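Student: just need the structure, nothing else, for what follows:
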Amino acid sequence: MNHPGPAAAPDRDQTRRLPLGTREGAVQQCRDFSRRALLDWQWPAVDRADRPDDEQVAVFEDVLLMVSELVTNACLHTPGGPRELRLRWDTVRLRVEVSDASPFPPELRPSADRGQPGGHGLRVVDRLARAWGSRPEDGGKSVWLEVSSPLEHRP
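Tutor: Predicted coordinates for the structure are as follows:
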């Protein structure tokens, strides 16, 4: 039986794109797409005992949460919902971008009422991402965030 050798290191500067046509199911679709991409890029890496490092798993889960938040915001606050999810991995950082048709940049609310739903998503992104923002794109915008590589943290 042939056993695969060690996984190859990811090529520098890989990009994955997911065009989106509807709000329905977009959040789960983007989470699943992101999960597959991160696993392909060996997030999180496993140690010699085939166990993922706890810190790497935490960053992996944080990325999926932040993807959900950006896509949810586009679903709730923009005409037509999200247009596309882009993930760009260059072995040093991950950049996540969600494009939509609204030209208005998202605003971080000063403080959301903790007892009320909504208004917390960008606060979560602001705390977990290395950086985030938005830029104009094709009559709308792209909201982006960046996360440093968790692969520097070794068990």
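Student: only C-alpha atoms for contact and neighbour calcs from this point on.
Tutor: Will do.
Student: give me the contacts around stretch 69-83.
Tutor: 19-23, 26-27, 30, 98-102, 121-122, 125, 143 (C-alpha atoms under 8 Å, 6 or more residues apart in numbering).
Student: for comparison, sequence B:
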Amino acid sequence: MLVIDSHDADIANARHAAADYVRRSCPWADRDAVTLVISELVGNAVRHTERGQWRLCLNSDDTRLIADVQDTSCAPPAPRQPDLARGGGMGWHIAEELTSRLTVLPGPDGKTIRAEWQPPA
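Tutor: Down below sits the predicted model:
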């Protein structure tokens, strides 16, 4: 298990630690896809929450890799139409495309976005 939070790390640290975790613990997973999704989810936590605080938890077993990104906003993600001219709006769509499952788990002090990957059959 890997746990990193905004008190000890920034988005780049989270991305690098996740890539290392995947290399060591889930060689079957697409490391680039996992790090891109984590970068998007942590980046959204920084941009779209009042305090910008987040916590990343990575865990895996033989059947899946789970990345939980917790933040302090109770508002669910609001996917929007991608805007290539002005930028933005692509993160949630990218995360949906690159994961096996993407779930929003509401909590009393915010929410957790859970990204899951399963090994190829």
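Student: check the secondary structure at the corresponding residue of the first structure for residue 31 of the second structure for me.
Tutor: By TM-score structural alignment, residue 31 of the second structure lines up with residue 60 in the first structure. Following DSSP: H, G, I helix; E, B strand; the rest coil, we place residue 60 of the first structure in the helix state.
Student: how close does residue 60 of the first structure sit to residue 35 of the first structure?
Tutor: 8 Å (C-alpha to C-alpha, to the nearest Å).
Student: same question for residue 143 of the first structure.
Tutor: On the measure of C-alpha to C-alpha, residue 143 of the first structure and residue 35 of the first structure end up 19 Å apart.
Student: more crowded one of the two?
Tutor: Ranked by neighbour count (other C-alpha atoms under 10 Å), residue 143 of the first structure and residue 35 place residue 143 first, with 23 against 17.
Student: kindly state which residue of the second structure is aligned to that one.
Tutor: Under TM-score structural alignment, residue 143 of the first structure pairs with residue 113 in the second structure.
Student: measure residue 36 of the second structure to residue 51 of the second structure for me?
Tutor: 23 Å.
Student: what segments of the first structure are helices?
Tutor: 26-40, 54-77, 121-128 (DSSP state H).
Student: buried deepest among those helices, which one?
Tutor: helix 54-77 (a mean of 19; mean count of other C-alpha atoms under 10 Å).
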